[in-house]
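A.B. asks: my questions are about this predicted structure, shown below with the sequence.
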Amino acid sequence: MKQQLVHELSPIPAPTDVCAALQGLPYRIFFDSAESEGKYARYSFVAADPDRVVTSKSGRTEIRGRDGQLHHADDSSNALLSLRTILSEMDIATVDGLPPFQGGVAGYIGYEFGTSLERIAAVGTDDLAIPDLCFGVYDTVFAWDHLARRAWLIAPNVERQDIYLQRLGKHFKDAPAGVSRSGKKPDVRSSLSRHEYRAAIQQIREYIAAGDIFQANFAQRFHAALETKPWDLYVALRQLNPAPFACFFEAGGLSVVSASPERFMQVQANRAETRPIKGTRPRMDSQALDLASASELLASAKDNAEHVMIVDVLRNDLSRVCTPGSVEVGKLAELESHPTVHHLVSTITGELRSGCDSIDLLVASIPGGSITGAPKVRAMEIIAELEPVRRDIYCGCLAYITPDGTMDSSIVIRTFLAKEGSVYFSAGGGIVADSDPDLEFEETMHKAAALFSALEMAG
């Protein structure tokens, strides 16, 4: 395999500055953990201008080159299998001691791509008409190890390296302007009235009473005019709600602006890990009230029961591709606090069995159990029946995968989708037999609080 060229950056530029320097290059992507804390905030990556782009819509896979020309189209195969083929053909040797993403594929898998794997029809209105899957094939990456306080540019050749270094130098020389503000308070609207939301929750409770399911995740989608650039919205969101799995991705005519706190699936050296979130309480202004809110969550029988159901779903998904007996729950329902909410989080691991890889794991598990329900397939059918619009990227995943099979991914929650001057974002929660519709509605507001604030701040 061909060795990548590695150039250590000194002084170390801020990842946001590097991402801003690449403005104008297509399919710019930024996996961002720099402003978060803890062991899940170690690495950040920026890439752009992929060699190829893989998209999928309603079962049709297309692969286009850097020039936009169609290289391949297929109506019969899973687009994830196309990614596997591309990865197997990439001539990149991993450099030891550097951050894990040194080139490979990166992008998103939408929620409906996952439900289609279970042959569940997408009933909701497809008003945004975006790809179900979109990945770039990247051979040049900026990478940061925040623990080691080091950063690198990793490129296939001197020409690519020089192009990016020159672009970075020009960015700093030109002293770019700050974030623009329109000064307008956004007019945010929902896909559901409060009455419609309550009726849907009641319908889910009736399905639970009838024995169809134990739990289903139900969401409402918000939308508003976007009076600023998606990048400015991202800068505001990361300032208000730093997250370990934040991401900014420009995918053709749309932009993904994400502050996800939740790892979906990670693979390192054949070891798979997932960290489902289920259970939420708001952060409070005073230390005493905040501690009481967290303690209430930890003591809640309802939230812990919901959480254990989802842990079982994820254990089952991992067991589909892991060595029998290797799937373990290392940490169960631990408290994890973020700027606007407290969560319950578990850590589940397993060893991929011989012949299985990161792609197999995604096929077995997308969409995630924490944002579907239990049993998973029936919950997805009920979600399709009751939610009036498609989820699109919401509750899908953002991921990078390397040629050696290393992968990390997030569940797409706390995320904006910007397209054609409008912005869309969703919030939901797990519904069980004793769910109170009004409390569930308020929980969606708590989860979306940082998004409302970021939209107002950027606007």
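C.D. replies: Looks like it arrived, so ask away.
A.B. asks: CA atoms for contacts and neighbours, from now on please.
C.D. replies: Will do.
A.B. asks: now do the helices in the stretch 101-250 of the chain.
C.D. replies: Listed in chain order, the helices of the stretch 101-250 of the chain (DSSP state H, counting those that start in this stretch) span 111-117, 158-173, 194-209, 230-240.
A.B. asks: out of the ones you listed, flag the one nearest residue 409.
C.D. replies: Evaluated over the helices of the stretch 101-250 of the chain, closeness to residue 409 peaks at helix 111-117, with 13.8 Å, by Cα to Cα.
A.B. asks: name the residues that touch the closest one?
C.D. replies: Contacting residues not belonging to helix 111-117 are listed as 121-122, 132-133, 363, 366-367, 380, 390-397 [Cα atoms under 8 Å, 6 or more residues apart in numbering].
A.B. asks: in addition, the following structure is provided for comparison:
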Amino acid sequence: ESSATNNSNTYERDVNDVLSWMKETGKTLLAITALRAATSSTRHHSPSKVGPSDPAATPTRASSLFRPVRSNQQYLKDISTCHELIKSGESYELCLTNALKASNSETTALNAYDIYKQLRTINPSPYGAYLQFGDTLGIACSSPERFLRVESNGKISSKPIKGTSPRSPDPSIDALLSSSLKNDVKNRAENLMIVDLVRNDLGRVCQIGSVNVEKLFNVESYATVHQMVSTISGKLQNHQSAIDGIAACFPGGSMTGAPKLRTMEFLHDLEQGRKRGVYSGSIGYISPNDVLDLNIVIRTAIVTGKDDESKVVSIGCGGAITALSESDDELDEMMLKAKAIVDATELAIMVKKKNNGRTDDTASGTVHGKESSASSNNAI
């Protein structure tokens, strides 16, 4: 009788635990459903209620300033082609990209430094950079991704990013978005494929048995997005240098797909032979003592042209296509990744107008209550 009573109590506790779990899970699902419904409404071009610099703003598919090099319709067709290539066994994952471009009277007096100052405020990043080459090429980069690091002890590591989710100003919703990203099957599959690719690349120059995955499916949160990041490391063979590491791993697998070389051939055709330029490349430093730290050039504005000519601002953006990818979601993700750069460019134009085209630091100005001068020490 005592045994029966104990079993009954255990059963009741188990049932209560299950019911409690179901209740909490139900709340989570309802919150995610509400969020998806809100996101879906933007696909029908409902008006946004948030400002252009609001980190929670849902990405829109239209911009008064920027236009895609390949139309959104063409991008969706390209995604379908990627699916066909995957189904036929030609590739596992393709990092399909496009570019947004702006070139009109508003961009004529703009330079990369103007955009970079805004990026440092609204989208600070650990691997950012500002570079100016003469008066015809400027780069404003706010990359969150490390391509390759080599330390003085011979340790080599990479932190590929695959998996992106928007942020929310509501802490509870933001936590759900982060958790949802971490447990998303599609994003984990994307990330794992690139992890395997990077392991293979590092294995070409590392000591046998030294390559390992330090962190898998880790979620890092930035000003405007959550990112799924994995960390892979190894120990360089004694006769291999930091430069050998670059040769083995470049270009970064997160910007190609897998298998790397074959997939790059398909991407060349899908992207109509257009060169990505600095985008998808790498910026960083290489020191004489065989130490280096390089980023992946993403979340970046490229400004070309002289001040007395029409300037062109170009933003590369894209995403990994796998068998689980939904075309509309991929298009939204592409725009989400570009959003901070679009916002920074528009803010830079507003500051220029406010200060009558002056470019000195004292004229950096304030937009929407935010200082546009650099305020973060996260950039390299």
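C.D. replies: Great, that's in hand. On a predicted model such as this, the values are computed, not experimentally measured, just so you know.
A.B. asks: counterpart of the helix or strand where residue 56 of structure 1 lies in structure 2, which residues?
C.D. replies: Using DSSP states H and E, residue 56 of structure 1 falls within strand 52-57. Against structure 2, there is no aligned range for strand 52-57 of structure 1 (TM-score structural alignment).
A.B. asks: just how off-centre is that strand within its chain?
C.D. replies: Centre-to-centre, strand 52-57 of structure 1 and its host chain are 18 Å apart (Cα atoms, centre = their mean, to the nearest Å).
A.B. asks: against which helices or strands is the helix or strand that it is followed by packed?
C.D. replies: Sequence order places strand 60-65 as the next helix or strand after strand 52-57 of structure 1, per DSSP H and E. Here strand 60-65 of structure 1 touches strand 52-57, strand 70-74, going by 3 or more Cα pairs under 8 Å, 6 or more residues apart in numbering; DSSP states H and E.
A.B. asks: turn the helices of the stretch 101-250 of structure 1 into TSV, columns for mean neighbour count.
C.D. replies: Shown next, in TSV, are the helices of the stretch 101-250 of structure 1 (neighbours: other Cα atoms under 10 Å):
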stretch	mean neighbour count
helix 111-117	23
helix 158-173	14
helix 194-209	18
helix 230-240	22
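A.B. asks: I'd like the ones you listed as CSV, with distance to residue 322 of structure 1 appended.
C.D. replies: As requested, the helices of the stretch 101-250 of structure 1 are exported to CSV (distance: least, Cα to Cα, whole Å):
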stretch, distance to residue 322 of structure 1
helix 111-117, 19
helix 158-173, 39
helix 194-209, 30
helix 230-240, 35
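A.B. asks: tell me which of those helices lies nearest to residue 32 of structure 1.
C.D. replies: Smallest distance to residue 32 of structure 1 across the helices of the stretch 101-250 of structure 1 (Cα to Cα): 9.1 Å, for helix 230-240.
A.B. asks: which residue range of structure 2 does that closest one align onto?
C.D. replies: Under TM-score structural alignment, the match for helix 230-240 of structure 1 in structure 2 covers residues 112-122.
A.B. asks: next: stretch 339-352 of structure 1.
C.D. replies: Residue span in structure 2 matched to stretch 339-352 of structure 1, by TM-score structural alignment: 223-236.
A.B. asks: report the buried residues of the matching stretch.
C.D. replies: Neighbour-count burial for stretch 223-236 of structure 2 flags 223-236 (criterion: 16 or more other Cα atoms under 10 Å).
A.B. asks: check the residues you listed and tell me the two furthest apart.
C.D. replies: Most distant of these, by Cα to Cα, are 224 and 236, 35.3 Å apart.
A.B. asks: if anything else comes up later, I'll come back, but that's it for now.
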